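[1] make a model of this:
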Amino acid sequence: MKLVSIIVPAYNCISSIERCIISLLGQSYEKIEIIIVDDGSTDGTGDKCLNMALGDKRIKFYSVEHRGVSEVRNEGLRHASGEYIMFADADDYVKNSFVMQMVAALEADPDCDMAVCNYERVVYGGLYPIRTFTDDGMISKEDYLIQTLKDPGHHYFGVLWNKIFKRSIISENAISLKKDITLGEDFVFSLNYLKFAAKVNIINDKLYFYCYQKNDTLSRIINKSLKDCENEMHNRNKIFDNYVETMKKAGLYDRMKKRIYHYWIVFLVRQRYSLNAEYRWKREEKHFWIRKMHENTNIKTALTIYKRGEVQLEYMAFAIVQTIKNIMKKTLKSIKRQ
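    Below you'll find the predicted structure:
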């Protein structure tokens, strides 16, 4: 039985961290170490974590000045001694078979270097349906990368907490979370890891409970500023550079170029929808943002690959789905209030 290191970044999460850690301590797979790194919390999270660490030798606790989640996860990686690496977020919790099933999936084939599980999304205390992207089973890393093209920005592909990694691949190739990327840094970590992987095993069992953030998503979108959007596009340019690099190394870029650039069609469609239905901006700000997006080199390329009618169909489909999602979230929120 190989040691598994589970890295948990913690920042001002005093109301949820205990639930997360208790679910990890209750794993049926016994050989684990839980590495909690407190990111300079100011609400007592650090003291709570320290007390939990004093009560169970499987917990290792570290505290740093506030650095942000990427650097905190990198700090956790530096202290990890397990042969396998997993991650969990302090707001979430897991099934007691989470580690056992992930390890079994990773060890099912000597050429398997990463395993991925499905998850439940908890919204206002209720379960919110998510899309299933892949079938169960062992696939090549090339096939997995092709699967990401369905929606590379989706949590399923982008996050770290539904995956298990080999520490040897991480350390031998100096893979870390990028400090200069503040959105989608998890996905970039996975992409850089996949450059050195052979096979990926998919588990469709829902082993992780991702808990919807306390802040209302629609409120956050409505209050989004032009600067926020510019920062997102700047981050997406960096993510896309890594995506293209990984696809080229896997020999997939030329064959999948149109689908790869769909990443930018999705971004453009979502921004157009938000400009029409959500952002509370002045007219000149909206015009400026439209112009700014169309000056982006990657978006320009995407619009030479996709026809106007294809983009319009994408927009209509997205608008319908978004409307349904907003209704479902409002319904779950009203049920919680009752």
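[2] going by C-alpha atoms from here, please, whenever you check contacts or count neighbours.
    Fine.
[3] for the top helix by length along the chain, name the packing helices and strands.
    Using DSSP state H to define each element, the chain has its longest helix at helix 308-337. Using 3 or more Cα pairs under 8 Å, 6 or more residues apart in numbering; DSSP states H and E, the elements in contact with helix 308-337 are strand 112-123, helix 253-277.
[4] now do the first one against helix 308-337, angle only.
    Between the axes of strand 112-123 and helix 308-337, defined by axes from the mean of the first three to the mean of the last three Cα atoms, to 10 degrees, the angle is 60 degrees.
[5] so what does strand 112-123 touch, helix or strand wise?
    Partner elements for strand 112-123 (3+ Cα pairs under 8 Å, 6+ apart): helix 98-106, strand 126-128, strand 163-166, strand 199-211, helix 308-337.
[6] switch those over to a markdown table; also include mean neighbour count and distance to residue 192.
    Formatted as a markdown table, the helices and strands packed on strand 112-123 follow (neighbours: other Cα atoms under 10 Å; distance: least, Cα to Cα, whole Å):
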| stretch | mean neighbour count | distance to residue 192 |
| --- | --- | --- |
| helix 98-106 | 20 | 18 |
| strand 126-128 | 16 | 30 |
| strand 163-166 | 24 | 12 |
| strand 199-211 | 21 | 14 |
| helix 308-337 | 13 | 29 |
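[7] need the helices and strands packed on helix 308-337 in a markdown table with distance to residue 19 and mean neighbour count, can you?
    Output for the helices and strands packed on helix 308-337, formatted as a markdown table (distance: least, Cα to Cα, whole Å; neighbours: other Cα atoms under 10 Å):
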| stretch | distance to residue 19 | mean neighbour count |
| --- | --- | --- |
| strand 112-123 | 14 | 22 |
| helix 253-277 | 34 | 17 |
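[8] let's compare: structure for the following, please.
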Amino acid sequence: MAKISIIVPIYNVEAYLQKCLSSILDQTYRQFELILVNDGSTDASGEICDYFAASDDRITVIHKKNGGVTSARKAGLRRAIGDFVGWVDPDDWIEKDYFEKMVLAQEDSQADIVAGNHFRDIGKQSYTVCNNILAGLYTRESILPKLIYSGKFFEFGLHTSLCTKLIRRSILDKIQPEVDEEINCDEDTVMVYLGILEAKKVLVTEYCGYHYVQRQGSITKSEGNDDLRRLRLAFRCLEEGIAKRGVWEKLRFPLRQWEKYLLLERQIWVFDEKADDKTILLPYGGLSLHSRIVIYGASALGQTIVRYIGRNHLAENVLWIDKSYENFQRQGLQVYPPKDIQKLGNAFDYVLLASVTESIVNSMHGCLLELHVPEEKIRWLSESFVQEEIPW
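    As a prediction, the model looks like this:
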């Protein structure tokens, strides 16, 4: 069976690292090397790495100056000797048979890339997150039409986490020089899509064995100009890589939809640069300045909207609601159950559905109607915003 290299980029995660590393070392598949890249941690993460390495000769520890997650992943890749490479993030964990199932799937199919599903763990709850591409063996040409965008805004075709992939190392060695180390957000997407464009065969499996743990504060994104610069750097890197491989026209619109989705969740203010001085939140069709708003949804988009309107005093956030309000309250966020909207009476102008996933939005919409919220007060992304191609 093939030997694999498992790379874990690590920065200041001492509270989670032991569970992560123990789940890797407990794997039923034993033919692996484990490369721990301590990216300049200032807590005890480095010492934890050394402690584990002292008792298992499969572990290599790299201590380096902090350079960000892309720099850490590249450092691990340069040290890797396995035929295939897998990743685990240091605050996540994996089922015991995770790599056994992934390796067996690769050997049966002879695929260059194997892609699985994952669990999303939020507090005591765990949700299965599946790819929106049917399980099966694909050539590069056959996977392209649904690779980036399922056709519904916004659903990935293939989810882009490196941590749910097993990738042939020779492919990674070829593409990693193209990925700028300053790309520290959505570097997974760049690596995965460029990797698939270099692959002859890609296997999409139904197996789910990776646990992505959404810990307190882990989904909060920066909205500063530097974050926007890094996002656009990722966009440019991927656009250039796609054009270089001769499939720009096939992937242009799906890629623009992905870019729009990321800016919406992290930098929604950029869309209001074209608004007049009396209108905000153009993606939602435009709202009057200082409207009284209820925000339904407390994940990434909801948090971005709350910060945006609060920081600039553009509107009054009269209530923030989510069915998983207890989880968000534990994170220190002032989020309440949807039924609390009834306490407002008519003292609000709009309810914004703060999700980019159509199925979730439909559920939110139905919940509000059951609570007798007037249809005309419920807003989601406008049809023109969803459909138009916005070049950056």
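[9] about what we covered before: need the helices and strands packed on helix 308-337 of structure 1 in CSV (columns: distance to residue 201 of structure 1).
    Output for those, formatted as CSV (distance: least, Cα to Cα, whole Å):
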stretch, distance to residue 201 of structure 1
strand 112-123, 5
helix 253-277, 22
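[10] select, out of these, the one closest to residue 145 of structure 1.
    helix 253-277 (10.2 Å; Cα to Cα).
[11] secondary structure element for residue 62 of structure 1, which one?
    strand 59-64 (DSSP states H and E).
[12] which strands and helices sit next to that strand?
    So strand 59-64 of structure 1, by 3+ Cα pairs under 8 Å, 6+ apart, packs with strand 32-39, helix 45-55.
[13] relative to residue 112 of structure 1, which of these is closest?
    Within these, the stretch nearest residue 112 of structure 1 is strand 32-39; the backing value is 20.4 Å (Cα to Cα).
[14] mean per-residue distance, that closest one versus structure 2.
    Mean deviation of strand 32-39 of structure 1 relative to structure 2 after superposition (mean Cα distance after the TM-score superposition for structure 1): 1.0 Å.
[15] in structure 2, what stretch matches that strand?
    Structural correspondence for strand 32-39 of structure 1: residues 32-39 of structure 2, per TM-score structural alignment.
[16] relative to the whole chain's centre, how far out is the matching stretch?
    How far stretch 32-39 of structure 2 lies from its chain's middle: 22 Å, per Cα atoms, centre = their mean, to the nearest Å.
[17] what of stretch 311-325 of structure 1?
    23 Å.
[18] related to what we said a few turns ago, now the longest helix of structure 1 against helix 253-277, angle please.
    Helix 308-337 of structure 1 runs at 60 degrees relative to helix 253-277, counting by the same axes, to 10 degrees.
[19] that older thread, which of the helices and strands packed on strand 59-64 of structure 1 is buried the deepest?
    Mean neighbour count (mean count of other Cα atoms under 10 Å) peaks for strand 32-39 among those, with a mean of 24.
[20] if we can go back for a sec, closest to residue 227 of structure 1 out of the helices and strands packed on strand 112-123 of structure 1?
    It is, among these and with distance given as Cα to Cα, helix 308-337, at 23.3 Å.
[21] burial check on residue 304 of structure 1, number of neighbours?
    Residues within reach of residue 304 of structure 1, counting by other Cα atoms under 10 Å, total 10.
[22] ignore the last one, residue 362 of structure 2
    Counted with other Cα under 10 Å, the neighbours of residue 362 of structure 2 add up to 12.
[23] is it in a helix, a strand, or coil?
    Following DSSP: H, G, I helix; E, B strand; the rest coil, the label given to residue 362 of structure 2 is helix.
[24] what is the aligned counterpart of it in structure 1?
    In structure 1, no residue is matched to residue 362 of structure 2 (TM-score structural alignment).
[25] separation between residue 362 of structure 2 and residue 199 of structure 2?
    From residue 362 of structure 2 over to residue 199 of structure 2 the distance is 36 Å, taken as Cα to Cα, to the nearest Å.
[26] how about residue 271 of structure 2?
    Separation of residue 271 of structure 2 from residue 199 of structure 2 (Cα to Cα): 36 Å.
[27] who's the closest spatial neighbour of the residue nearest the centre of structure 1, skipping the chain neighbours?
    For structure 1, residue 159 is the residue whose C-alpha lies nearest the centre (Cα atoms, centre = their mean; 2.2 Å). Excluding the flanking residues, the one nearest residue 159 of structure 1 by Cα to Cα, 6 or more residues apart in numbering is residue 186, at 5.3 Å.
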